[in-house]
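# Sequence unavailable; structure follows:
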C-alpha cells in the first residue's frame, strides 16, 4: 500500500480528477485540510477521517504509518494541486526515510479554476507570455518586497496565493513598479459557495479586499491580460494566421 497525496482541486467536487475520486472512494484513511477543503468532497469516502489543521507534522506521519503497517490505503488530501503551496515535501521526505511508498496525484489548481471562471487567457500575444505564481512574505515564508517588484518588472501575469490578508503591503509594493490603473482580479472561494470574482485597479486592491471582508481563501491576479475580462483587445496569435500557415511570415 501507498500514501497518496491527492489534489482535491479548487473545491467543486465535480472538478476532482477521476483518479482522485476513485482513490477517495477506496481509501481506508483520509487526512484532509479542514480549514481549506470543501466538506462535500469528504462525503465520497467511507474511510476514517483526520483533520490535518489540528495536527502537527509528527502526528500526520504517525497516522500514515499506522495505516500503512496494516496494509491500508492512505489518502493525504490537499487543496488545489499538490505541487503549489501544499507543504507535502516535508511529509514526502520523512516517508522516504521510513521507506514508505507514496504517489502524488495532480489536481486542478485554484489559479487555473479562477482563470476559467473569468473566461480569459492569462497569456496574450504582445502583452504577456508568462504567468508567475507567488505569495508575498508575511508571518510565514513568501517572496520579499524586492522579489515581488522584480516579478512586476517582467510584465508577466502575476497570481498571488495566500496574500489576501496582506493587501495593503502588496498594493504598496506593486505600485512602486506598476501603474495605478493596472487591472486586478480577486477570485474568492473559486467554484465554491460564496464565490466572488471582483475586477478592479491596483490602486484599489486593499479597499476591495476590506469592502468585501476578504482575508483568506482568495487569489489575487495582477496584469494587463486581465483587461480581457471587460473588453476585447484584438491581440491575435500567429498560430491561426493564414499567412503564417502558408509560410509567408
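Great, that's in hand. Keep in mind that what you see is a predicted model, and the values were worked out from it rather than measured.

# CA atoms for contacts and neighbours, from now on please.
Fine.

# so which helix or strand takes in residue 186?
Using DSSP states H and E, residue 186 maps to strand 183-188.

# residue ranges for the helices of this protein, please.
Counting by DSSP state H, one finds helices in the chain at the ranges 18-26, 39-42, 57-69, 89-97, 110-118, 145-152, 167-175, 205-211, 242-245.

# Dump those to a markdown table, plus distance to residue 232 and mean neighbour count.
Shown next, in a markdown table, are the helices of the chain (distance: least, C-alpha to C-alpha, whole Å; neighbours: other C-alpha atoms under 10 Å):
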| stretch | distance to residue 232 | mean neighbour count |
| --- | --- | --- |
| helix 18-26 | 35 | 17 |
| helix 39-42 | 37 | 14 |
| helix 57-69 | 48 | 15 |
| helix 89-97 | 41 | 13 |
| helix 110-118 | 14 | 20 |
| helix 145-152 | 23 | 17 |
| helix 167-175 | 25 | 19 |
| helix 205-211 | 23 | 17 |
| helix 242-245 | 21 | 11 |
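
# let's bring in a second model and compare:
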C-alpha cells in the first residue's frame, strides 16, 4: 500500500515549493490539486502520465474515494501554502489513520511569510512585537470559530496579526481590530497583500482606519491577506540581542564590537582566496 503525501505548494510562485515537494510530484501517479488556489505551472513537476484531478470541483467524499480506490497509487494531495494552516487536512488524516493508510505531510511556504517578504518587513521586532497570531473572521463558517478566538480578543493582546480568508468582510476586520480594549488604534499600520508571489501580486500599505478603502481599491476578496501591527511601520528598531557583541550563546562568546568585526573580516578574506 502506497502512502499519501499531503504537500504544501507554497503561496503561488512555482519555484517556492520545497525540493521534497517537487520530488513527490515527480513520482506521483495521481495529483489532487486546487486550480483556484494553485497555479497550473506547479503541475510541470509531474509526470506526463500522472492523473491530475482538480479538487475545486470535488467534495471531501470525492477525495476520499480516490484514496480508497487507489491503494497502490502514489497520491499527492497538493494544498496551497502550508497544509497545516487552514488546509482542511485533519479530516483526511483521520481517514488515513482509520484505514491504516500510510501518509506524510510536507510543509510549504506560508502566505504569511510571502506577504512579509512582499512588504519587506520582519514581523517580530524587539520591544515592539514578539508574537504573530494567525486568524480569520468568520461569517458563513462562524460555528467553526471558538468564542475565545475572535479577532477582537487577539486585538487586546497586540503583537502582529495576520488575518486570512477574510477579504470579503473588511469592515468586520476593522470593527474587531478597534473593539473596546484593543491594543491597536486607527493609525496602526496595516498591509494588504493580494495573491502573494503570483505574477499579478498586489501590495498596499495602509492603516486600520483606511483598511476598508484600501481593500476596495484593490478590488479583491479572495487570496487576500491582511497584516496588522506596529512592527509593519517601526523605523526606530531596537537592535536584536542575537548578533550583539555583548550577548553570548553556545556558539559565540561575548566580545567587543571591534574584535568581532575583525574575526568576521578575517573569515571572509580566507574564504575568497
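Nice, I can see it. Source: prediction; values computed, not measured.

# related to what we said a few turns ago, corresponding residues in the second structure for the strand holding residue 186 of the first structure?
The aligned range for strand 183-188 of the first structure in the second structure is 189-194, by TM-score structural alignment.

# contacting residues around the matching stretch?
Residues outside stretch 189-194 of the second structure that contact it (C-alpha atoms under 8 Å, 6 or more residues apart in numbering) are 115, 118-119, 201-208, 211, 214-215, 220, 222-230, 232-233.

# For the strand holding residue 186 of the first structure, give me the average deviation versus the second structure.
Comparison of strand 183-188 of the first structure with the second structure after fitting gives an average deviation of 0.6 Å (mean C-alpha distance after the TM-score superposition for the first structure).

# can you state the direction angle for that strand and helix 110-118?
Computed by axes from the mean of the first three to the mean of the last three C-alpha atoms, to 10 degrees, the angle separating strand 183-188 of the first structure from helix 110-118 equals 110 degrees.

# how far out from the middle of the chain is strand 183-188 of the first structure?
Centroid displacement of strand 183-188 of the first structure relative to its chain, using C-alpha atoms, centre = their mean, to the nearest Å, is 14 Å.

# repeat for stretch 114-123 of the second structure
11 Å.

# Flag every buried residue along stretch 9-19 of the second structure.
9, 10, 11, 12, 13, 14, 16, 17, 18 (16 or more other C-alpha atoms under 10 Å).

# picking up where we left off before, distance to residue 160 of the first structure added to the helices of the first structure, as a markdown table?
As requested, those are arranged in a markdown table below (distance: least, C-alpha to C-alpha, whole Å):
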| stretch | distance to residue 160 of the first structure |
| --- | --- |
| helix 18-26 | 26 |
| helix 39-42 | 24 |
| helix 57-69 | 26 |
| helix 89-97 | 21 |
| helix 110-118 | 9 |
| helix 145-152 | 10 |
| helix 167-175 | 9 |
| helix 205-211 | 12 |
| helix 242-245 | 36 |
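
# What residues does residue 95 of the first structure make contact with?
Residue 95 of the first structure makes contacts with 61, 101, 102, as judged by C-alpha under 8 Å, 6+ apart.

# Out of the helices of the first structure, which is closest to residue 80 of the first structure?
For residue 80 of the first structure, the closest of the helices of the first structure is helix 110-118, at 5.5 Å, according to C-alpha to C-alpha.
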